[in-house]
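**Student:** Structural data only, the sequence is not supplied:
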């Protein structure tokens, strides 16, 4: 998979609020799928589909222990998102600084 495709998968994966909530849950540590599904009002297969998208984007890793699957957060791909947002944060900070200076000069 190309780097561009990988970036698109990360952004697609975090676009869904349920998947973002799953990532937040996994910040607490590795969890089995049933535990991940508890706070959501959806079926276990639906949660598994969300986890599949997160695994495909490499935001989550899974391991099997017997018949159970455990999921763990892999935050590294989120650095791409942070780097991208950082460019816009700098842009807006500069705009706010200019606005602040303008308001001070014209008050």
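**Tutor:** Looks like it arrived, so ask away. Not measured: the values here are computed from a predicted model. Residues are numbered from 1 along each chain as shown.

**Student:** drop to CA atoms for contacts and neighbour counts, all remaining ones
**Tutor:** OK.

**Student:** longest helix of the chain?
**Tutor:** Longest helix in the chain, counting residues (DSSP state H): helix 78-105.

**Student:** what packs against it?
**Tutor:** helix 3-15 (3 or more Cα pairs under 8 Å, 6 or more residues apart in numbering; DSSP states H and E).

**Student:** angle of the helix or strand just after the helix it packs on against helix 3-15?
**Tutor:** Using DSSP states H and E, the helix or strand that follows helix 3-15 towards the C-terminus is helix 17-26. Interaxial angle, helix 17-26 versus helix 3-15 (axes from the mean of the first three to the mean of the last three Cα atoms, to 10 degrees): 90 degrees.

**Student:** which of the residues in helix 17-26 are buried?
**Tutor:** 19, 22-23, 25-26 (16 or more other Cα atoms under 10 Å).

**Student:** Below is structure B, check it against A:
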């Protein structure tokens, strides 16, 4: 298997483990949004949304900037690509293992039992 730097991936998967943060990521996948836009559909305070955004930023998945009084957030595409590569590589590894298991079972089981 390919080796990855575990700490950034650990932070990313921790950040993605929460459904509210995943909802924010999903919204940001359609384009940048203000904190209030991200908070609108969520059943939590603006303060809680800000705390969730901090986790996403610390994981490197989201960037934010302030223009005047509005804080706008955007998805960091490269960080999301790193997570996607890790998942894709591991999926390929396990698909290969399952194919090997299937081939082994086909060879060892008598006809009609597999």
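**Tutor:** Cool, got the structure. The structure displayed is predicted, hence computed values, not measured ones.

**Student:** Superposing both, give me the TM-score.
**Tutor:** The TM-score (TM-score structural alignment, normalised by the length of the first structure) is 0.81; 105 aligned residues with a Cα RMSD of 2.1 Å.

**Student:** Output the buried residues of helix 17-26 of the first structure in TSV; the columns should cover distance to residue 103 of the first structure.
**Tutor:** Converted to TSV, the buried residues of helix 17-26 of the first structure look like this (distance: Cα to Cα, whole Å):
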residue	distance to residue 103 of the first structure
19	42
22	43
23	41
25	43
26	44
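
**Student:** Kindly indicate which of the residues you listed lies nearest residue 80 of the first structure.
**Tutor:** Checking the buried residues of helix 17-26 of the first structure against residue 80 of the first structure with Cα to Cα, the nearest one is residue 23 at 15.7 Å.

**Student:** Work out the gap between stretch 53-61 of the first structure and the centre of the chain.
**Tutor:** Relative to its chain's centre, stretch 53-61 of the first structure lies at 10 Å (Cα atoms, centre = their mean, to the nearest Å).

**Student:** Identify the residue spatially nearest to the most centrally placed residue in the second structure, adjacent ones excluded.
**Tutor:** In the second structure, the C-alpha nearest the mean C-alpha coordinate belongs to residue 16, at 4.9 Å (Cα atoms, centre = their mean). Once flanking residues are discounted, residue 16 of the second structure sits nearest to residue 22: 5.6 Å by Cα to Cα, 6 or more residues apart in numbering.

**Student:** And the one you found? What does it align with in the first structure?
**Tutor:** By TM-score structural alignment, residue 22 of the second structure lines up with residue 20 in the first structure.
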